[in-house]
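# next come a sequence and a model predicted from it.
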Amino acid sequence: MLSLRNQIAFVLSLLFIKELESASKISVRIPSYVQAGETADLTCSYYLDSNALYSVKWYKGRHEFYRYMPGETPPVKTFPIKGMKINMTASDHVRVVLEDVAASLTGQYLCEVTMTPTYFALAEAAYMTIIEFPSRGPQIQVERKEYHAGDMVTASCTVPTSSPTPALAWYINDEPVSDVYISRLQDFSSTEGNQTRLDIRFPIMQPQFKVGKIQLKCLATIAGLYWETTELTLHEEHPKLSQVLQDEEVGVSSVVSSNSMALFSQIMFFQMFLPLSILFMIASTL
């Protein structure tokens, strides 16, 4: 057990820390999303009350990349992180400016402020995502573009993989497609490189044809900052003219055949019974 003196010292230290935390404040302003190639402005604001600043340190994950210590010469020191470009002119004890950001810089960023004479540290972190938009919008592929009611439609929507991965969604006549008809296949390789893909397979119902057409739409989104759609129209397939004519010819042939059979029966009747009628006429004259 702790002695009474140690217990009192422990309680006083807790009270001191609590008072120090209430008097000292820190807040970071880090953009949640930044487009690749743009500039990211990271700000660390702090209030130390009556304490003095000892150091400001910036971390990406567990790796320190920027340090400001007013008691050293020069006061700024940087540590390399692959793909990170710091604008030294614009950066100081409050902000760090990153230029031409790349997708590899996505991650957790933390600002740590240490004060004297206690060397008590304040820290706050936030997550930043670097977005690489797809090189093109989504594309739709189908087996064919004409269907009858009752046919099964198989369609694929693809978009080049980006960072983060785009979310795909299907619509039929502007209505979301049920998950029952959706199959997901992400990050597959093709002749165009890595792509994200979403397939649908559904049966066509006659009411889905609007003036003989069904509208398919695929939507690709990224964090509400990227929004691209593509549409494809399916048409109701009608009987071909050659088939209609063929069916009509079959009907006419059937009629002709039935008439021919009737005429043939009549001829056979006369051939069989005409000679008998002539014999009866000769016999009656005798």
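Done, it's in.
# CA only for contacts and neighbour counts going forward, please
OK.
# so Val180: helix, strand or coil?
helix (DSSP: H, G, I helix; E, B strand; the rest coil).
# that one: neighbour count?
With neighbours defined by other CA atoms under 10 Å, the count for Val180 comes to 9.
# list the residues that contact the residue nearest in space to the middle of the chain.
Nearest to the geometric centre of the chain sits Ala167, at 1.5 Å (CA atoms, centre = their mean). Going by CA atoms under 8 Å, 6 or more residues apart in numbering, Ala167 touches Ala220, Thr221, Ile222.
# which helix or strand lies directly C-terminal to the helix or strand encompassing the second one?
Thr221 is part of strand 213-222 when elements are defined by DSSP states H and E. For strand 213-222, the succeeding helix or strand toward the C-terminus, using DSSP H and E, is strand 226-236.
# for that following strand, packing partners?
Strand 226-236 is packed against strand 139-142, strand 146-147, strand 213-222, with contacts defined by 3 or more CA pairs under 8 Å, 6 or more residues apart in numbering; DSSP states H and E.
# okay, buried residues for that strand please.
Across strand 226-236, burial judged by 16 or more other CA atoms under 10 Å covers Leu232, Leu234, His235, Glu236.
# tell me what angle that strand forms with strand 213-222.
On the basis of axes from the mean of the first three to the mean of the last three CA atoms, to 10 degrees, strand 226-236 is oriented at 160 degrees to strand 213-222.
# centre of the chain to the helix or strand that comes right after strand 226-236, how far?
Helices and strands here follow DSSP H and E; after strand 226-236, the next one along the chain is helix 241-285. Its chain's average C-alpha position is 72 Å from that of helix 241-285, according to CA atoms, centre = their mean, to the nearest Å.
# putting a second one here so we can go through both:
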Amino acid sequence: MDLLLTLFHFYHRPTIFMTNKITLSVPHAILIATAHNITSLDVPRYGDPHKDARLVCHYVNDRDDPPLHSVKWYRGNHEIFRFTPEQTPPTRTFNTTLGEVTKGVCNLHSCAISVVLPKTYNTRISFTCEVSTEGPRFAVVKQTKNLTVAVILKEDPVIIGAPSSVQFGEDILLNCTTGPAMPPANIVWYIDGKQERVEPWTINNTHVSGPDEYGLRSSWRSLRIRVNTPRGAVAVRCDATQPTWPPYVRTTNTTLVVARSPHPFMFTASGSSQPILEVSVMVIASCLSSVHIFSKYSALSEV
């Protein structure tokens, strides 16, 4: 009896087949369900809430794949759009409180939609493209990417106040300013590759403007630096970082060229170790003294 049960389980155990797409476990049958391949999912990393975000899903089928059944778009866990080529009409929109789909253009190889984004900055949204093939198994593949609601900086920050050359020991005041963005950028200065040293009680020296007509804000921060490097130049960098996820950074660099000032001991009178500058000062002082004496003598003579 035990032998019969063993033989029964042996001949009725499921056979597992591995494919590069889906693994199926079936008794004494080979059922291979294949799905299309998603070649790329175009979801912008950052999305401006004042504009619709355009999302595109690209997919291809292998030679033996069943026909395309549907393409579905999800926002988080909520389905927002579906393309079913065998149905009439082939597209269907599922509007939610999270935002609506304003446009959808799909075919057998790509599906593009435009979605309304929330007006809350720094909101992170996941979008998923799901592609399935016809039955009987309706194999499915999907990909997900995230979008952060933000108006990123369109240009690098601008450094104002950098002269063409500076003198050793000179104090320089620089200013770094960004264009309008949201959330506003935080600015950090670097001098010769090292971050600007600030007082421990200073949390943030970045100043932020009021909102413009679109609610965007500019940022600026000053840097006072004393040129005391023995080298011939000072490298200055301004980093503007928006606190998004992931952070968005734009950078501007400038170089302060340190001019070589003439040293008074570089020029001396011939045959003398006394500097010309000191000799000149003595001669000028002597002449001024003579003029003063002569003027005093002339005034006495007139009396």
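Perfect, thanks for sending it. The structure presented is a predicted model; accordingly, all values stated were derived computationally and were not measured.
# ok so, going back, which of the buried residues of strand 226-236 of structure 1 lies closest to Ala9 of structure 1?
Leu232 (75.0 Å; CA to CA).
# so what's that closest one up against?
Ile140, Gln215, Leu216, Lys217 are the contacts of Leu232 of structure 1 under CA under 8 Å, 6+ apart.
# now, which of those residues sits nearest Thr285 of structure 1?
When those are compared against Thr285 of structure 1 (criterion: CA to CA), the nearest one is Gln215, at 88.6 Å.
# do I have it right that the closest one meets Gln208?
No: the pair Gln215 of structure 1 / Gln208 is not scored as a contact, 9.1 Å apart, by CA atoms under 8 Å.
# can you verify Val56 of structure 2 is assigned to a strand?
Yes: counting by three-state DSSP, Val56 of structure 2 is found in a strand.
# counterpart of it in structure 1?
Using TM-score structural alignment, the equivalent of Val56 of structure 2 in structure 1 is Leu42.
# what's the burial count for that match?
20.
# over to the one 5 residues further on?
By the other CA under 10 Å criterion, the neighbourhood of Tyr47 of structure 1 contains 14 residues.
# which residues are in contact with it?
Ala23, Ser24, Lys25, Ile26.
# may I ask you to confirm that the third one is in contact with Leu48?
Yes: with the criterion set as CA under 8 Å, Lys25 of structure 1 and Leu48 qualify as a contacting pair; they are 6.6 Å apart.
# who has more neighbours, the two?
Leu48 (18 against 15).
# what's the neighbour count on the closest residue to that one other than its chain neighbours?
Spatially, and ignoring its direct neighbours in sequence, Leu48 of structure 1 is nearest to Ser24 (4.6 Å; CA to CA, 6 or more residues apart in numbering). Close neighbours of Ser24 of structure 1, defined as other CA under 10 Å, add up to 17.
# and Ser24 of structure 1, what pairs with it in structure 2?
Counting by TM-score structural alignment, the partner of Ser24 of structure 1 is Ala35.
# right, and its match touches Lys142 too?
No: between Ala35 of structure 2 and Lys142 there is no contact under CA under 8 Å: 10.1 Å.
# what do those two both touch?
The contact sets of Ala35 of structure 2 and Lys142 overlap at Val131 (CA under 8 Å, 6+ apart).
# hmm, who's touching the strand holding Thr221 of structure 1?
Applying CA under 8 Å, 6+ apart, the contact partners of strand 213-222 of structure 1 are 137-140, 157, 159, 164-174, 208, 226-236.
# one more time with 6 Å
166-173, 227-235 (CA atoms under 6 Å, 6 or more residues apart in numbering).
# now stretch 76-85 of structure 2
With contacts defined as CA under 6 Å, 6+ apart, stretch 76-85 of structure 2 is touched by Ser70, Val71, Lys72, Trp73, Tyr74, Pro90, Thr91, Arg92, Thr93, Phe94, Ser126.
# that stretch: how far from the chain's middle?
30 Å.
# do the same with stretch 235-248 of structure 2
7 Å.
# how near is the residue nearest to the centre of structure 1 to Arg144 of structure 1?
25 Å (CA to CA, to the nearest Å).
# make sure Gln195 of structure 1 is actually in contact with Thr161.
Yes: counting by CA atoms under 6 Å, Gln195 of structure 1 touches Thr161, with 4.6 Å between them.
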